[in-house]
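**Q** predicted coordinates and the sequence they were generated for:
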Amino acid sequence: MTAHAAAPKALSPSPVQFRTVTVQGLDIFYREAGPKDAPVLLLLHGFPSSSHMFRDLIPLLAGQFRVIAPDYPGFGNSAAPGIGTFPYTFAALADVVDAFTDAVCASSYVIYMQDYGGPIGFRLALKHPERVRGFIIQNAVANVEGWNPEVVKALAPFWQGRNAQTEQPVRALLTAETTRFQYTHGASRKERLSPDAWIHDQAGLDRPGNAALQVEMLWNYQDNVAQYPKWQDYLKTRQPPLLIAWGDNDPYFTLKGAELFKTLVPSAELHHYDAGHFALETHVEDIAAVSLAFLARLPKAR
């Protein structure tokens, strides 16, 4: 009889539930899976997506964790009030997510953040450092050097003087062509790219009035850049448990963004993937596996 090595244990899928809760007078949609009494993993999505970007990851992480992924106001299936009703700033979105965690009884959590999720997650951490057990960072930055210089060059005139002309490169980010580009550029395993991802995102961008909200958010992004020193100081001072899962071919955020986190938190664990901005589309099992291993090593939640 030939002896065979034991096969690796399969990641057990967990059913995802779809819910809506009222937060600050707004209907906030979220996806949730896993035991109610398990440690919380808070998933914060990027632009121009929503909790939809975590659709494949959530079931893989929810066996021993309560995984929660909200849509921000103006994104996905959450309410999208007009600019005159809601201030589309990253500080305002962070306040909504903060109130959302209270509404769903998540008083302690690990934050998984990608793209826009970074500015929101870091604001939560500065406001409630005692609540944050650690971070999983996927292509989100906290330094100007982490940006593609061409993107900074395109945004700089808009931030320095907002008008119809300087808005043009920003509004180009809202087109179907650019949304598809965000998913396909630099992605290996092309056969794993689902058109559902960019079609879903574009449907949100194309809703009446949504372009104005998105332009407002991109205008406010300069405030995130101003906050970078505070976020860097937080990481350097507190040395939180940190896992970095990086799509190396991201057209917006470069490896210098990932390397900064490793410099500030030397104990951080860094994994590289031959992937683009939305690495979960092609490497979800790989990222789920290192995430579960990282989560298992954290001190028990209080």
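**A** Yes, it's here. Residues are numbered from 1 along each chain as shown.
**Q** only C-alpha atoms from now on, for both contacts and neighbour counts.
**A** Will do.
**Q** so what's Val97 up against?
**A** 70, 72, 120 (Cα atoms under 8 Å, 6 or more residues apart in numbering).
**Q** list the contacts for His45?
**A** 51, 53-54, 69, 71, 113-117.
**Q** next one: the spatially most central residue of the chain from Leu43, what distance?
**A** With distances taken as Cα atoms, centre = their mean, the chain has Gln114 as the residue nearest its mean C-alpha position (2.6 Å). Using Cα to Cα, to the nearest Å, one obtains 8 Å as the distance from Gln114 to Leu43.
**Q** ditto for Tyr116
**A** Distance from Tyr116 to Leu43, by Cα to Cα: 11 Å.
**Q** try Val67
**A** Distance from Val67 to Leu43, counting by Cα to Cα: 7 Å.
**Q** what do the two both touch?
**A** Going by Cα under 8 Å, 6+ apart, no residue sits against Val67 while also sitting against Leu43.
**Q** from the contacts of Val97, which ones fall inside strands?
**A** Counted as lying in strands by DSSP state E, out of the contacts of Val97, are Pro70.
**Q** and the contacts of Val97 as TSV, adding neighbour count and distance to Tyr109?
**A** Below are the contacts of Val97 laid out as TSV (neighbours: other Cα atoms under 10 Å; distance: Cα to Cα, whole Å):
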residue	neighbour count	distance to Tyr109
Pro70	28	14
Tyr72	28	18
Ile120	27	14
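**Q** can you put the contacts of Val97 in a markdown table and add distance to Leu93?
**A** Below are those laid out as a markdown table (distance: Cα to Cα, whole Å):
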| residue | distance to Leu93 |
| --- | --- |
| Pro70 | 11 |
| Tyr72 | 7 |
| Ile120 | 7 |
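**Q** and the helices in the stretch 1-150 of the chain, which stretches?
**A** Assignment of helices within the stretch 1-150 of the chain using DSSP state H, counting those that start in this stretch yields the ranges 57-61, 90-103, 117-127, 149-160.
**Q** what's the closest of those to Phe294?
**A** helix 57-61 (11.4 Å; Cα to Cα).
**Q** another structure for you, compare them:
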Amino acid sequence: MAVSTKALDVRYRTVDVDGVEVFYREAGDPSRPALVLLHGFPSSSHMYRRLLAELSDEFWLIAPDYVGFGRSATPPVDGFTYSFEKLTQVTLGLLDRIGVPRFALYVQDYGAPIGLRIAAAHPERVTALVTQSGNAYQEGFTPFWDLLFRHAADRAPHESAVRELLTLASTRWQYEHGVPADRLDRIAPEAWLLDQAGLDRPGNQEIQLQLFWDYQFNLEQYPRFQEYFRTHRPPTLVAWGANDEIFGPAGAEAFARDLPDAEIHLLDAGHFALETHGTEIAALVRDFLRRNVAG
């Protein structure tokens, strides 16, 4: 059986960023236009494994694991500031450390508040945006968030219920909900099993609970993100699961308010649309980047 030469182009590296070890996957030629891939909860750079292989012939791709996720360091909550502001600082530090001056951003879930902080603070460095269930508007929140916002307002009474979101059943649900029956067999079981293995590491649930609590402060950044959209008009591709019960399709459509030229595609998919619609998304991203960032 032939082995794809694209798949062989992915490299796996770890560097020190401000005293913490940060793991990242890299593919493609650094002389090509760069695309930085920022993962969601409870995943890691592993969620981009197919996209890295698919696009590495034409673009330089960098996909980090945040501190507390994947193969990056996981210091305990009393040894590291687990906030989205801090994860943004480390992510930007990684890009500076490995020399990525300008780049397009692909954001999903947690990747949005991290990537959009970078874009709003350094608009000159960001060539384009791709968002897959990467929310920036109040309209995107679904009833899934009700418990998390109650937990943010008063942690102790709701912690037990929130811990249920860190179980195997919940992790698998994130991958399978909203997926058409004829596409369920495209979801690689190792994806949600790997995510769960990360959650089950000693001390990791405390890390995730802290980030759940900190998420409330991302909403305070939304006016800043939206002002960035209006002022800088970055080319934007929205490839979103129409059946996502975590960040609903209204969150995708809301981008048109501040980015009237945004290319919005609602796919018959759930939250982890790359698992079931990877071929379609890769084609959309390739075409979009060719038109907007390729030299």
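**A** Great, that's in hand. Owing to the predicted nature of the structure, the values given are computational and were not obtained by experimental measurement.
**Q** what's the TM-score for these two chains?
**A** TM-score for the superposed chains, counting by TM-score structural alignment, normalised by the length of structure 2: 0.95, backed by 290 aligned residues with a Cα RMSD of 1.5 Å.
**Q** reformat the helices of the stretch 1-150 of structure 1 as a markdown table; add distance to Leu26 of structure 1.
**A** Putting those into a markdown table (distance: least, Cα to Cα, whole Å) gives the following:
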| stretch | distance to Leu26 of structure 1 |
| --- | --- |
| helix 57-61 | 24 |
| helix 90-103 | 9 |
| helix 117-127 | 18 |
| helix 149-160 | 29 |
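**Q** stretch 172-182 of structure 1 maps to which residues in structure 2?
**A** Using TM-score structural alignment, stretch 172-182 of structure 1 lines up with residues 164-174 of structure 2.
**Q** so what does Ala256 of structure 2 match up with in structure 1?
**A** Using TM-score structural alignment, Ala256 of structure 2 sits opposite Lys262 in structure 1.
**Q** any idea which element its match lies in?
**A** Following DSSP states H and E, one finds Lys262 of structure 1 within helix 255-264.
**Q** would you map the helices across the stretch 151-295 of structure 2?
**A** 155-163, 168-176, 189-199, 204-214, 216-219, 222-232, 249-253, 255-258, 273-292.
**Q** quick one on the thing from earlier: looking at the helices of the stretch 1-150 of structure 1, which is closest to Gln202 of structure 1?
**A** helix 117-127 (18.7 Å).
**Q** for the closest one, which residues meet the burial criterion?
**A** 117-125 (16 or more other Cα atoms under 10 Å).
**Q** neighbours around the nearest residue to Leu166 of structure 2 once chain neighbours are set aside, how many?
**A** Closest residue to Leu166 of structure 2 apart from its sequence neighbours, by Cα to Cα, 6 or more residues apart in numbering: Leu199 at 6.7 Å. As a burial measure, Leu199 of structure 2 scores 24 neighbours (other Cα atoms under 10 Å).
**Q** sorry, back to before: the helices of the stretch 1-150 of structure 1: which one's closest to Leu173 of structure 1?
**A** Using Cα to Cα, the helices of the stretch 1-150 of structure 1 put helix 149-160 closest to Leu173 of structure 1, at 10.8 Å.
**Q** how near is the closest residue to Lys256 of structure 1 other than its chain neighbours to Asp115 of structure 1?
**A** Residue nearest to Lys256 of structure 1 in three dimensions, not counting chain neighbours: Gly146, with 4.7 Å by Cα to Cα, 6+ apart. Gly146 of structure 1 is 12 Å from Asp115 of structure 1, where distance means Cα to Cα.
**Q** try Arg19 of structure 1
**A** Counting by Cα to Cα, the gap from Arg19 of structure 1 to Asp115 of structure 1 is 24 Å.
**Q** let me see the contact set for the counterpart of Ala212 of structure 1 in structure 2.
**A** Aligning on TM-score structural alignment places Ala212 of structure 1 opposite Glu206 in structure 2. Applying Cα under 8 Å, 6+ apart, we find Glu206 of structure 2 in contact with Val77.
**Q** hmm, back to that, the residue nearest to the centre of structure 1 reaches Phe122, doesn't it?
**A** No - with contact defined as Cα atoms under 8 Å, Gln114 of structure 1 does not reach Phe122; the gap is 11.4 Å.
**Q** the aligned residue in structure 2 for Val132 of structure 1 - how many residues pack around it?
**A** Using TM-score structural alignment, the partner of Val132 of structure 1 in structure 2 is Val126. Using other Cα under 10 Å, Val126 of structure 2 has 24 other residues around it.
**Q** in stretch 14-32 of structure 1, what's buried?
**A** 14, 16, 21, 23, 26-32.
**Q** same thing with stretch 145-165 of structure 2?
**A** So for stretch 145-165 of structure 2, counting by 16+ other Cα under 10 Å, buried means 148-149, 151-152, 155, 158-159, 162, 165.
**Q** closest to Asp214 of structure 2 out of those?
**A** Ala152 (7.4 Å).
**Q** state the distance from the aligned residue in structure 2 for Leu243 of structure 1 to Ala252 of structure 2.
**A** Under the alignment (TM-score structural alignment), Leu243 of structure 1 pairs with Leu237 of structure 2. Separation of Leu237 of structure 2 from Ala252 of structure 2 (Cα to Cα) stands at 10 Å.
**Q** of the two, who's got more company?
**A** Neighbour tally, Leu237 of structure 2 and Ala252, criterion other Cα under 10 Å: the higher count belongs to Ala252, 28 against 23.
**Q** hmm, Ala128 of structure 2 is touching Pro234, no?
**A** Yes - applying Cα under 8 Å, one finds Ala128 of structure 2 in contact with Pro234, separated by 5.3 Å.
**Q** now the buried residues of helix 117-127 of structure 1 as TSV including distance to His283 of structure 1?
**A** Formatted as TSV, these follow (distance: Cα to Cα, whole Å):
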residue	distance to His283 of structure 1
Gly117	19
Gly118	20
Pro119	24
Ile120	24
Gly121	23
Phe122	25
Arg123	28
Leu124	27
Ala125	27
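**Q** for the residues you listed, which one is nearest Thr85 of structure 1?
**A** Among the buried residues of helix 117-127 of structure 1, and counting by Cα to Cα, the member closest to Thr85 of structure 1 is Ile120, at 20.2 Å.
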